[in-house]
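Undergrad: next come a sequence and a model predicted from it.
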Amino acid sequence: MLASACPGWICYAEKTHGSFIIPHISTTKSPQQVMGSLVKGYFAEQKHLPPDRIYHVTVMPCYDKKLEASRPDFFNQEYQTRDVDCVITTGEVLKLLEQEGVSLPDVDPSPLDTVLGGAEEELGTHGGGGSGGFLEHTFRHAARELFGIHVGSIRYKPLKNKDFQEVTLERDGEVLLQFALAYGFRNIQNLVQKLKRGKCPYHYVEVMACPSGCLNGGGQIKLEGESSKEELQQVERLYQSPRAEIPEENQAVRELYQRWLGGWASGRAQEVLHTRYHAVERENSALNIKW
């Protein structure tokens, strides 16, 4: 199974490898589009508003998230509204603040609220790095549910480069799970070639189009006077500083599944949290005909 959170990767897969690669991609929506479904669905119901009365804005490190939000799959025909109405990058947020003469250190902080209701006392995050933590969460869940093994720390084994690493679960010398992360198109292309040759040993791959993952996204703020490596290390430290949570142990998430989605594997959960992908047919023209 291949992760589905990166719109750059999804666009490449649909246009370049189409029907071959699509069956291998997870149908789970990206976090942005999951939140879009919750804002225009659950939150709208809680506020007794139709979805088109809510304007939903997300802040992302990636320009391709704008393309993702514009996909027809994420448009509500009944109410003529998108799940995510506007996407702005972190770099664009900084430009907007500069245009308005606003400096964040001078702004009074306010409590964090959530789409699930109530107020959080502190900012939370997830384990598993700055690209969503999909590999680590899926790895731990699979180890526990399939083999009854509770995984502690996860050890990554770098392969050809730091953006292609693998994780293995073994018991008595037998490989039970073999996962990998592949960041950047060079590694993605190598991964696809392995799949086509039938020599891909992985059960799950966390795939991201940007080298070093989402924290190095094209829409991120670029600091003056610092190298890209130092800047990325600083962002990684900040991203990992909040308390990490396990989604299944979050009480608000549990209540959402029980009260609104109707259970972990319900039809409504499938409709709200999952999507489909579409192979893009190549147009024949004189430019791509092999003579």
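TA: Okay, I see it.
Undergrad: okay, CA-based contacts and neighbour counts for the rest of this
TA: Noted.
Undergrad: mind listing what residue 188 touches?
TA: 182, 207, 209 (CA atoms under 8 Å, 6 or more residues apart in numbering).
Undergrad: kindly recompute the last result at 6 Å.
TA: Not one residue lies near residue 188 by CA atoms under 6 Å, 6 or more residues apart in numbering.
Undergrad: work out for me the element it sits within.
TA: Using DSSP states H and E, residue 188 maps to helix 185-196.
Undergrad: helix or strand next in line after that helix, which one?
TA: The helix or strand immediately downstream of helix 185-196 is strand 204-208, counting by DSSP H and E.
Undergrad: thinking again about what came up before, now the helix holding residue 188 against strand 204-208, angle please.
TA: Here the directions of helix 185-196 and strand 204-208 differ by 150 degrees (axes from the mean of the first three to the mean of the last three CA atoms, to 10 degrees).
Undergrad: helix 185-196: which residues count as buried?
TA: 185, 187-188, 191-192, 195 (16 or more other CA atoms under 10 Å).
Undergrad: outside of the lengthiest strand in the chain, which residues touch it?
TA: Determined from DSSP state E, the single longest strand within the chain is strand 174-183. Strand 174-183 is contacted by residues 163-170, 202-211, 213 when judged by CA under 6 Å, 6+ apart.
Undergrad: pasting the second one now:
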Amino acid sequence: MALSGALTLSDLNDFISPSQACIKPIEVAKTSDTAGAIKVDDTGAYYEVSVDGNETKLETATINLNDCLACSGCITSAESVLVTLQSQEELYNVLKQNKAAIEANDASTHRTVVVSISPQTRASFAAKYNQTPLQVAKKLTWFFKNLGVHFVFDTSFSRDLSLLESAREFVDRYKKAVAKGTIKMPSLDGSQSTASNTAATTGDGDMDLDAPQTKAPRKRIVRRGANSDEAAAPVEKESAIPMLASACPGWICYAEKTHGYILPYISDTKSPQQIMGSMVKNHLGSQLGLKPNQIYHVCVMPCYDKKLEASRSDFYSDLYSTRDVDCVITSTEVEKMFTEQGQTDMNVFGEMSLDNGYNSVVKDPVTGQDQALVGSSGNASGGFLEYIMRYAARELFGIAGVDVSRSLGVEVKTVRNSDFREVTLEVPGSDQPLLRFAAAYGFRNIQNLVRKVKTSKSPYHFVEVMACPSGCINGGGQLKQPASVPLKDWILHADQQYKNGVLERSPEENPALAQLYQEWLGGPDTLKARQQLRTQYHAVEQNLGNPLAVKW
């Protein structure tokens, strides 16, 4: 069904009927009580026709993520309830309960409140208030702790774990695909290699996380979802190539609800948000002597879809009746909190030193003062493509020094549009590219990608997938640009702030990770590591007779 040249509907048998109610093809400003009609011409333009025959062209409406989350057309009723429960009001309620518990000397109802802030949020505030990311981090720490929050952390820390685990997962998948014969590994002399002669050669003091420690997990066969429009042979998840990034919940939601066949290709590794949730509720909790339900964990994110991610049943503990992330609030909701607390300008906030623990920051060894934030290299969507390419080049082929951001050792080119990039690792003498990665942002590029994967025509080994055009820095929950600044310029400004003064460090150079793997998880290949760092996906079965009966 086509409403206009720019808006096309498909899969109208949605989850809550009628799904068409969420579509706003045009905006109509009611100017009188006189009845009229709507006319659509051959070009798809809409006109309001008055009773006297006069025609007025109507403006095309835009639909943003706020509109989508506010309606019931494409998320389930259960999801919509969970989303409404995640707001700054819920945080206020917990803080009020804590205050009452202290006054009543009742420790049983008191919860330790933890706020984890994304680097994209920092960049958004830095762009609007002309601050550095470090200044923003210290001011937000001051703001939240004055509200009664106990700890403020940085998801750049958990992103190191997510990046490293994703890279290890990719190398493992690649080797298994080679051993199975799904793909052929080119060698440097042009001959074909097998998985048996691709032992990693670090030799540079990198953390050795690939040494076997436990029995390998059983292979899992994942079949296409019930909503797939085409039957296909089972896909073995452990060797499914291309591996598709899983950090974007908008993309995951789309895949589960419309393309069940794509799920085996999606990375098992949790997003930085959810790994932080596991760390806070389990590792930090054990250090503080607290049970998971005695901690209230809030994440500040650039995206409304992160609320849906936190609400997934996979991230819920039946034993303690709590979620790894209890509440997600967006950058815009935090700014609203400023006004609610009688503050209108972040520049007048005080600054507070960042907490020790899950913060990626360099501190002065003598004074303990914060000197600089630390983060992985790569773009503002997390740098998954950049890091996995560098890691895989070294581990699979012994090639060091690859740097996608600086086009060192790889060819980087834009394909079709600015939101689709290809990155290729090639060496002289090889009969084909050693590795071919891509970054696909926005649903137009995602649709092309899933179509190629479905028909086995995708030439890529790994794809970084993001639902938002321009990626996470342009998330639906980010601060809006001033009216005088074009969106493109604003995104560029925020992207520059994302890297402003942030020292680059590879995840395996984070000394706390080796300690976490051993102290918290008992090693990188243990059952506990899989439970805390990996997840799973579920194709949604649609019941067309009763759209409310959705099975997950």
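TA: Perfect, I can see it now. Not measured: the values here are computed from a predicted model.
Undergrad: hey, where'd the helices end up in the stretch 1-150 of the first structure?
TA: Remark: helices assigned in the stretch 1-150 of the first structure by DSSP state H, counting those that start in this stretch are 7-12, 18-21, 31-38, 44-46, 64-69, 90-99, 134-147.
Undergrad: of the ones you listed, which is nearest residue 268 of the first structure?
TA: helix 31-38 (11.4 Å; CA to CA).
Undergrad: so the closest one corresponds to what in the second structure?
TA: Per TM-score structural alignment, the counterpart of helix 31-38 of the first structure in the second structure is residues 272-279.
Undergrad: thinking again about what came up before, give me the buried entries from the contacts of strand 174-183 of the first structure.
TA: 163-169, 202, 204-211, 213.
Undergrad: residue range for the helix holding residue 188 of the first structure in the second structure?
TA: Going by TM-score structural alignment, helix 185-196 of the first structure sits over residues 443-454 in the second structure.
Undergrad: ok, average deviation of the matching stretch from the first structure?
TA: With the two structures superposed, stretch 443-454 of the second structure lies on average 0.5 Å from its match in the first structure, counting by mean CA distance after the TM-score superposition for the first structure.
Undergrad: what is the equivalent residue in the second structure for residue 21 of the first structure?
TA: By TM-score structural alignment, residue 21 of the first structure lines up with residue 262.
Undergrad: burial count for that match?
TA: 24 (other CA atoms under 10 Å).
Undergrad: against residue 370 of the second structure, how distant is it?
TA: For residue 262 of the second structure, the distance to residue 370 of the second structure (CA to CA, to the nearest Å) stands at 44 Å.
Undergrad: who are the contact partners of residue 60 of the first structure?
TA: residue 89.
Undergrad: that one pairs with which position in the second structure?
TA: Residue 60 of the first structure maps onto residue 301 in the second structure, by TM-score structural alignment.
Undergrad: quick one: which helix or strand includes residue 543 of the second structure?
TA: Here residue 543 of the second structure is assigned to no helix or strand, by DSSP H and E.
Undergrad: what's the answer for residue 492 of the second structure, then?
TA: Per DSSP H and E, residue 492 of the second structure falls inside helix 487-499.
Undergrad: mean deviation, that helix versus the first structure?
TA: Mean for helix 487-499 of the second structure is 0.8 Å (mean CA distance after the TM-score superposition for the first structure).
Undergrad: what does that helix rub up against?
TA: 123-124, 127.
Undergrad: which of those count as buried?
TA: Of these, these count as buried by 16+ other CA under 10 Å: 123-124, 127.
Undergrad: just the closest of those to residue 362 of the second structure, please.
TA: Of all those, residue 362 of the second structure sits closest to residue 123, with 18.4 Å by CA to CA.
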